[in-house]
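1. Pasting the sequence and the predicted coordinates here, then a few questions.
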Amino acid sequence: MTPSIPSYVGVLGGGRMGAGIAHAFLISGATVCVVERDLPSAEAARERVIDSVDKSLARGTVNETRETLLERFSVATDYQEFARCQLVVEAVPELWELKVSSLQAVEAVMAEDAVLASNTSSLSVSGLAAELQRPTRFLGLHFFNPVPASTLIEVVIGKQTDEELVAAARGWVEALGKTAVVVNDAPGFASSRLGVAIALEAMRMVEEGVASAEDIDNAMVLGYKHPTGPLQTTDIVGLDVRLGIAEYLHAELGERFAPPQILKDLVAEGKLGRKTGQGFYSW
């Protein structure tokens, strides 16, 4: 049987990641609604998704017309929009209290058999599920930035996640034209834990004067065939995001994930990477 995605998909949060997730489901045939906290944020999310759709059309990677695609796309500020969705993916910032309150608010309006997922890159899926009324209908769907170009989605299984839901999630990922990596819930899962470990060591090497950021990155790109080096990737992800993940992993897994001083200093100076124009690189 050919895998398919849910017909109606909601995305909570329309930043870079949320817009990318919305785009992925939209061009794969779903009707998609992005819900944001206020009208200016919703309009900004609309522009991000439309821009991403236009780029896909220019590359010739979608068969539908722009008009047809955008007829299936909407933005809103009311959580009630999620009532008709078969799947909602939460994509708000990596703050525990915000994640919990957002997920609880979404669950309150969803159908009982609908699926709720978090795009968290490091927080405990089992811990988040414990705050919900229907933990068996919850799992992690960790998309990667930039979503349109990335071929990986990490499917994170919580302690109470229904086994049939995991199989369904694999099918959704395949229908999106991506590959699923299924992991049991653990701090940092597989991807963030490995990615952050490499990035933190690269930062320490810059701090110690071992080599420049460019040369460290080139060593990984040319020697290990990484598409981008760990420091450039950190700039793309956001130094503040990487710091938050490192602090969480430090608390959960010990000193090997202690964030280097150079990372803390750059974040304190507002040098967060590509989104601010300066991080380990100038953008």
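-> Perfect, I can see it now. Residues are numbered from 1 along each chain as shown.
2. Going by C-alpha atoms from here, please, whenever you check contacts or count neighbours.
-> Will do.
3. just the strands in the stretch 151-283 of the chain please.
-> Taking DSSP state E, counting those that start in this stretch as the criterion, the stretch 151-283 of the chain carries its strands at 152-157, 179-184.
4. In JSON lines, list those strands along with mean neighbour count.
-> Shown next, in JSON lines, are those (neighbours: other Cα atoms under 10 Å):
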{"stretch": "strand 152-157", "mean neighbour count": "24"}
{"stretch": "strand 179-184", "mean neighbour count": "17"}
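5. So which of these is nearest residue 261?
-> Set against residue 261 and scored by Cα to Cα, these come closest in strand 152-157, at 29.6 Å.
6. what does the closest one rub up against?
-> By Cα atoms under 8 Å, 6 or more residues apart in numbering, the residues outside strand 152-157 that reach it are 125-126, 139-144, 166, 169-170, 173, 178-185, 189, 191.
7. Mind listing residues that contact stretch 203-216?
-> Counting by Cα under 8 Å, 6+ apart, 202, 229, 231, 260, 262-263, 280-281 sit against stretch 203-216.
8. how about a markdown table for the strands of the stretch 151-283 of the chain, with distance to residue 73 added?
-> Shown next, in a markdown table, are those (distance: least, Cα to Cα, whole Å):
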| stretch | distance to residue 73 |
| --- | --- |
| strand 152-157 | 22 |
| strand 179-184 | 24 |
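9. do you know which of the ones you listed lies nearest residue 225?
-> Nearest of these to residue 225, taken as Cα to Cα: strand 152-157 at 16.5 Å.
10. Tell me what angle that closest one forms with strand 179-184.
-> With axes from the mean of the first three to the mean of the last three Cα atoms, to 10 degrees as the basis, strand 152-157 and strand 179-184 are set at 30 degrees to each other.
11. let's bring in a second one:
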Amino acid sequence: MREVKRIGVVGTGVMGQGIAYQAAVSGFETWIYDARPEALEKALEQIAALVKRQKEKGFLRDEPGDVLGRLRTARSLGELSECDFVIEAVTEDLAVKHSVFRELDGVCAPDVVLATNTSAKSITEIAAAAAMPERVVGMHFFNPVHRMELVEVVRGLESAEWAVEQTEGVGRSMGKETIRVNERPGFATSRISAMVGNEAFYMLMEGVSSAEEIDKAIKLGLHFPMGPFELGDLVGWDTRLHVLEYLHQTLGEKFRPCPLLVQYVRAGRLGKKVGRGVYEYDEEGRRIPGSASGR
């Protein structure tokens, strides 16, 4: 089995940034790629800011310069050809994922695992774009990556045992606990998380309580680390809606997206990344006190 020293991360949104940070902190030479050069530059700034914060809080043993020195930027997917393991973290759009996997399949060595960080899509369907679907495995990280302990390792129909084992090993080397999951819509966690977030929106729509009070209830009453609205604002409500639509299509009516959630996405209230979701945020990404929507 190939020794993994270099990890490639495709996509530099919230999840891609988190995965790249975790890989670099864990000692891997980490190559990041995004089709949009401006997104790549922003990702480097965000990762550097996170490294600084984590060092100031005492959570980082290495010097910031050493961690950031492990980061490399790729200007094309072809530059990831020397990576020993690649993690895709692009938008939850099957056509986009297929394009990425077709190209990666053509440039990466046959014994390189191509992992997808999809939170709900079919691993088998994503792998169908690759000439070697046996090396495609789900590797589902959770947001925020540097705080969440779990990685779901998801086996698709064609995923080979060696690829699953290597994905588990990389996850552990990145400081995470892993569980194996056989492919089903939403895996072991996304279907629960999506249902909680969707139900929270129904509660907000029905006037059960305010967004802040619902978040407080879930954190203090159920010991969730974040409230459903806090988490949705962080992940992005467009992403949450895509997952719900897929689960509704594959698993039925219990996952029908709440009409209010759909309205938020249509209004462009996508969350922290645009400065406004259920809560509002300043230019530094800090939540503005008292900014929660009443509905």
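-> That came through, no problem. Being a predicted model, the structure only gives us computed values, none of them experimental.
12. care to give me the TM-score?
-> Once the chains are laid over each other, their TM-score by TM-score structural alignment, normalised by the length of the first structure reads 0.93; 280 aligned residues with a Cα RMSD of 1.7 Å.
13. re earlier: would you turn the contacts of stretch 203-216 of the first structure into CSV with neighbour count and distance to residue 35 of the first structure?
-> Output for the contacts of stretch 203-216 of the first structure, formatted as CSV (neighbours: other Cα atoms under 10 Å; distance: Cα to Cα, whole Å):
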residue, neighbour count, distance to residue 35 of the first structure
202, 22, 37
229, 23, 33
231, 25, 32
260, 17, 36
262, 15, 36
263, 23, 32
280, 24, 33
281, 15, 33
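14. Leaving aside the residues adjacent along the chain, what's closest to residue 188 of the first structure?
-> Leaving aside its sequence neighbours, residue 188 of the first structure sits nearest to residue 122 (Cα to Cα, 6 or more residues apart in numbering; 4.1 Å).
15. Give the equivalent position in the first structure for residue 60 of the second structure.
-> Correspondence of residue 60 of the second structure to the first structure, assessed by TM-score structural alignment: residue 62.
16. My guess is its match contacts residue 54. True?
-> No - Residue 62 of the first structure is not in contact with residue 54 according to Cα atoms under 8 Å; the separation is 10.0 Å.
17. which residues does the counterpart of residue 96 of the first structure in the second structure contact?
-> Here residue 96 of the first structure is matched to residue 94 in the second structure, going by TM-score structural alignment. Contact analysis of residue 94 of the second structure by Cα under 8 Å, 6+ apart lists 121, 126.
18. repeat for residue 245 of the first structure
-> Applying Cα under 8 Å, 6+ apart to residue 245 of the first structure gives the contacts 121-122, 188, 196.
19. Please produce a PyMOL select command covering the buried subset of those residues.
-> Listed next is the PyMOL selection for buried residues among the contacts of residue 245 of the first structure, using 16 or more other Cα atoms under 10 Å:
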select buried, resi 121+122+188+196
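20. Onto which residues of the second structure does stretch 223-230 of the first structure map?
-> Counting by TM-score structural alignment, stretch 223-230 of the first structure corresponds to residues 221-228.
21. can you list contacts of the matching stretch?
-> So stretch 221-228 of the second structure is contacted by 196-197, 200, 214-219 (Cα under 8 Å, 6+ apart).
22. So which of those belong to helices?
-> Using DSSP state H, the members of the contacts of stretch 221-228 of the second structure that fall in helices are 196-197, 200, 214-219.
23. when you align them, which residue in the second structure goes with residue 112 of the first structure?
-> When the second structure is aligned by TM-score structural alignment, the residue opposite residue 112 of the first structure is residue 110.
24. State whether that match is indeed within a strand.
-> No - with DSSP: H, G, I helix; E, B strand; the rest coil as the criterion, residue 110 of the second structure is assigned coil and is not in a strand.
25. and it, how far is that from residue 154 of the second structure?
-> As judged by Cα to Cα, to the nearest Å, residue 110 of the second structure and residue 154 of the second structure stand 20 Å apart.
26. same check, this time on residue 36 of the second structure
-> For residue 36 of the second structure, the distance to residue 154 of the second structure equals 28 Å [Cα to Cα].
27. Tell me the buried residues within the contacts of stretch 221-228 of the second structure.
-> Buried among these (16+ other Cα under 10 Å): 196-197, 200, 214-216, 218.
28. quick revisit: relative to residue 240 of the first structure, which of the strands of the stretch 151-283 of the first structure is closest?
-> strand 152-157 (21.6 Å).
29. the helices in the stretch 51-200 of the first structure, which residues?
-> Assigned by DSSP state H, counting those that start in this stretch, the stretch 51-200 of the first structure shows helices spanning 66-71, 96-107, 125-129, 163-175, 191-207.
30. ranking these by burial, who's on top?
-> helix 125-129 (a mean of 23; mean count of other Cα atoms under 10 Å).
31. What residues in the second structure pair up with that one?
-> Aligned using TM-score structural alignment, helix 125-129 of the first structure spans residues 123-127 in the second structure.
32. List the superposition-based mean deviation of the matching stretch with respect to the first structure.
-> When the first structure is overlaid, stretch 123-127 of the second structure sits 0.9 Å from its aligned residues on average, using mean Cα distance after the TM-score superposition for the first structure.
33. gap between that stretch and the chain center?
-> 17 Å (Cα atoms, centre = their mean, to the nearest Å).
34. Check stretch 62-81 of the first structure too.
-> Stretch 62-81 of the first structure sits 20 Å away from the centroid of its parent chain (Cα atoms, centre = their mean).
35. buried set for it?
-> 69-70, 73-77, 79, 81.
36. Touching it from outside, list them.
-> 10, 26-27, 30-39, 42-43, 45-46, 50, 53-54, 56-57, 105-106, 109.
37. Relative to residue 108 of the second structure, how far out is residue 277 of the second structure?
-> From residue 277 of the second structure to residue 108 of the second structure the distance is 39 Å (Cα to Cα).
38. Compare the two and say which is more crowded by neighbours.
-> Taking other Cα atoms under 10 Å, residue 277 of the second structure and residue 108 do not tie; residue 277 has more neighbours (26 against 21).
39. Could you find the counterpart of the more buried one in the first structure?
-> When the first structure is aligned by TM-score structural alignment, the residue opposite residue 277 of the second structure is residue 279.
40. May I ask you to confirm that that match is in contact with residue 266?
-> Yes - the pair residue 279 of the first structure / residue 266 is scored as a contact, 6.9 Å apart, by Cα under 8 Å.
41. Next, show the common contact partners of the two.
-> The contact sets of residue 279 of the first structure and residue 266 overlap at 239, 272 (Cα under 8 Å, 6+ apart).
42. give me every residue that touches residue 14 of the second structure.
-> For residue 14 of the second structure, the contact set (Cα under 8 Å, 6+ apart) comprises residue 235.
43. aligned partner of it in the first structure?
-> For residue 14 of the second structure, the residue aligned by TM-score structural alignment is residue 16.
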